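J.: Provide a 3D model corresponding to the input given below.
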Amino acid sequence: MKDNFSALAGGYSKYRPYYPPEMIEYIVSFVKEKHEALDVATGNGQVAIELSKHFKKVYATDISQKQLDNATQADNIVYKVESAEHTAFADGQFDLITVAQAIHWFDFEAFYKEVYRILKPDGVFAVLGYGLFSTNPETDKLLRYFYYETIGPFWDPERKYIDNNYTTIPFPFDEIEVKQFMNEFIWTFDQLIGYLETWSAVQHYTNKVGKNPVNDIKDALKISWEKSDKKVTFPLLLRIGKIV
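T.: Model (predicted):
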């Protein structure tokens, strides 16, 4: 599993969009028992904190201590530094295992072997994510050129799984047909820029070229943003399954 986000942990915690509670509640509705849940690659703990409202105990793991240092705390959440593919949990421990916006970084074969080991026979496995957001036509034109052309060569190969809405990831589970979710926000210009700067390709570009590419489009973005309704819409990705 790659760690592209330790250096961005503060911004990740502040600017990354959250998942709507109704989406988490929908996932939880498929789970029979609500004893223990695991959120893998939890990042800032945004899914873990929502799960903590439904389960007696939630474990949340990440390979980045810096991410966990910025995670939201709750009495029934235990944060641990562990890789997704190798954990110290017991066989058949969890009623639910979730992965949000991270599974594309994993070694699929090793991770799924671990899921089959630590998930209860009647447990639920859920993959969440979000795709490229849309705003207003003028801003979208700027951002799509930026996404595909300016920083396009700097995305990790794994990004293609998100561009394909997670439909092409291996998924060796008895899959459940799910509802589609969207998430909408009203963002300030600072929130827009802050989110763009959490993109791993922006970090790769900055490290390789020696300058932040967001700065090159900031003025044009500000003009288009200030005359728009400032609405941001994310398509949400969701796959749910059970052990075959």
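
J.: CA only for contacts and neighbour counts going forward, please
T.: Will do.

J.: Follow the chain on from the strand or helix carrying residue 142 and name the next helix or strand.
T.: Assigned by DSSP states H and E, residue 142 belongs to helix 137-145. The first helix or strand that comes after helix 137-145 along the chain, using DSSP H and E, is helix 160-163.

J.: Quick one: residues in contact with the next helix or strand after that following helix.
T.: Towards the C-terminus, the helix or strand next in line after helix 160-163, according to DSSP H and E, is strand 174-176. Outside of strand 174-176, the residues within contact range by C-alpha atoms under 8 Å, 6 or more residues apart in numbering are 239, 240, 241, 242, 243, 244.

J.: can I assume the fourth one is in contact with residue 127?
T.: Spelled out, that is residue 242. No: in terms of C-alpha atoms under 8 Å, residue 242 does not count as a neighbour of residue 127; the distance is 11.8 Å.

J.: Report the buried residues of the top helix by length along the chain.
T.: When every helix of the chain is counted residue by residue (DSSP state H), the longest turns out to be helix 214-226. Neighbour-count burial for helix 214-226, counted by 16 or more other C-alpha atoms under 10 Å, picks out 214, 221, 222, 224, 225.

J.: one more, for comparison:
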Amino acid sequence: MPSDPAATGALDADFPDHFSGHAADYAKARPTYPAELFAHLASIVPACGLAWDVGAGSGQSACALAEHMQRVVATDASAEQLAAARPHPRVTYLEARAEGSPLDDASVDLVTVAQALHWFDIDAFHAEVRRVARPGAILAEWSYDLMTVEPAVDAVVRHLYRAVVGSYWPPERIHVEDGYAKLAFPFERVETSEFAMELEWTLEQLLAYLGTWSSVRRFIDARGEDPVAALRPEFDAAWGLDERRLVCWPLALRVGRV
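T.: Have a look, this model is predicted:
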């Protein structure tokens, strides 16, 4: 039986929602995860039947999972985020909290959480994972912190991150900086390879991504100024004449068997 709070589809507003107000920008500007990650996860699940992508946002992971799984249920507490998600014939998007899904008991082969775990009630979410997981199912949780480009660009990004918008980060951000190391993980660990997102981006793409940071949006709401736009001259000087540069985000990944 699905848990009642999320199965209704009528969610209360008491959750840390930092992205609904710019869901369309988020869907366009956020980086995509490496295809090798999803292929690896599919290789260690008990079956490639049903995957549950939790905190799915606009579907960056869900559509990649659908290349390997027969069906993906992608849930998020933000209807605005889901409305901006890319459709896929094997992905079903549902508005639901991570702590109470609309999924049946013992029905899921793979549970994934991409850059969203720090917003959850961890113990309640892990209890929900146990409920929906088939025997031997896999849970994969990952996050990514600051990207690297090249030293001059990285210095401007760090200045934005710490000195300019540092006080506007939600407190949960510390868990991203820690790579989720201090969050409970009560499952049998499965050793995995290291993965990273690597994309060749223009400066405009990088700035659009920085504009989706929750701290940047909170800064704009509080002060009526765009801190990314204010640093545009510094970014132009650091980026130089190359149209595109390699942008890399190492993933902090933890995988367990339920």
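
J.: Superposed, what's their TM-score?
T.: With the length set by TM-score structural alignment, normalised by the length of structure 1, the two chains reach a TM-score of 0.96; 243 aligned residues with a C-alpha RMSD of 1.2 Å.

J.: re earlier: columns distance to residue 6 of structure 1 on top of the buried residues of helix 214-226 of structure 1, output as JSON lines?
T.: JSON lines is the format used below for the buried residues of helix 214-226 of structure 1 (distance: C-alpha to C-alpha, whole Å):
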{"residue": "214", "distance to residue 6 of structure 1": "20"}
{"residue": "221", "distance to residue 6 of structure 1": "27"}
{"residue": "222", "distance to residue 6 of structure 1": "28"}
{"residue": "224", "distance to residue 6 of structure 1": "31"}
{"residue": "225", "distance to residue 6 of structure 1": "29"}
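
J.: Skipping its backbone neighbours, what lies nearest the counterpart of residue 208 of structure 2 in structure 1 in space?
T.: Residue correspondence to structure 1 (TM-score structural alignment): residue 208 of structure 2 is matched to residue 194. Closest residue to residue 194 of structure 1 apart from its sequence neighbours, by C-alpha to C-alpha, 6 or more residues apart in numbering: residue 15 at 5.8 Å.

J.: Pull the contacting residues for the aligned partner of that neighbour in structure 2.
T.: With TM-score structural alignment as the criterion, the equivalent of residue 15 of structure 1 in structure 2 is residue 29. Contact partners of residue 29 of structure 2, counting by C-alpha under 8 Å, 6+ apart, are 205, 208, 209, 212.

J.: go with 7 Å
T.: Residues in contact with residue 29 of structure 2, defined by C-alpha atoms under 7 Å, 6 or more residues apart in numbering, are 205, 208, 209.

J.: cool, residue 71 of structure 1 as well?
T.: Contacts for residue 71 of structure 1 (C-alpha under 7 Å, 6+ apart) come out as 43, 44, 45.

J.: Just give me the neighbour total for the first one.
T.: A count of neighbours around residue 43 of structure 1, defined by other C-alpha atoms under 10 Å, yields 30.

J.: Quick check: it touching residue 68?
T.: Yes: taking contacts as C-alpha atoms under 7 Å, residue 43 of structure 1 lies within contact range of residue 68: 6.4 Å.

J.: Please enumerate the strands of structure 1.
T.: 36-40, 57-62, 77-81, 94-100, 119-130, 174-176, 181-186, 231-242 (DSSP state E).

J.: excluding its backbone neighbours, what's nearest the spatially most central residue of structure 1?
T.: The central residue of structure 1, meaning the one whose C-alpha is nearest the mean C-alpha position (C-alpha atoms, centre = their mean), is residue 101 at 2.3 Å. With sequence-adjacent residues excluded and distances taken as C-alpha to C-alpha, 6+ apart, residue 101 of structure 1 is closest to residue 129, at 4.3 Å.

J.: One more: residue 187 of structure 2?
T.: Of all residues apart from its sequence neighbours, residue 256 sits closest to residue 187 of structure 2 (C-alpha to C-alpha, 6+ apart), at 5.4 Å.
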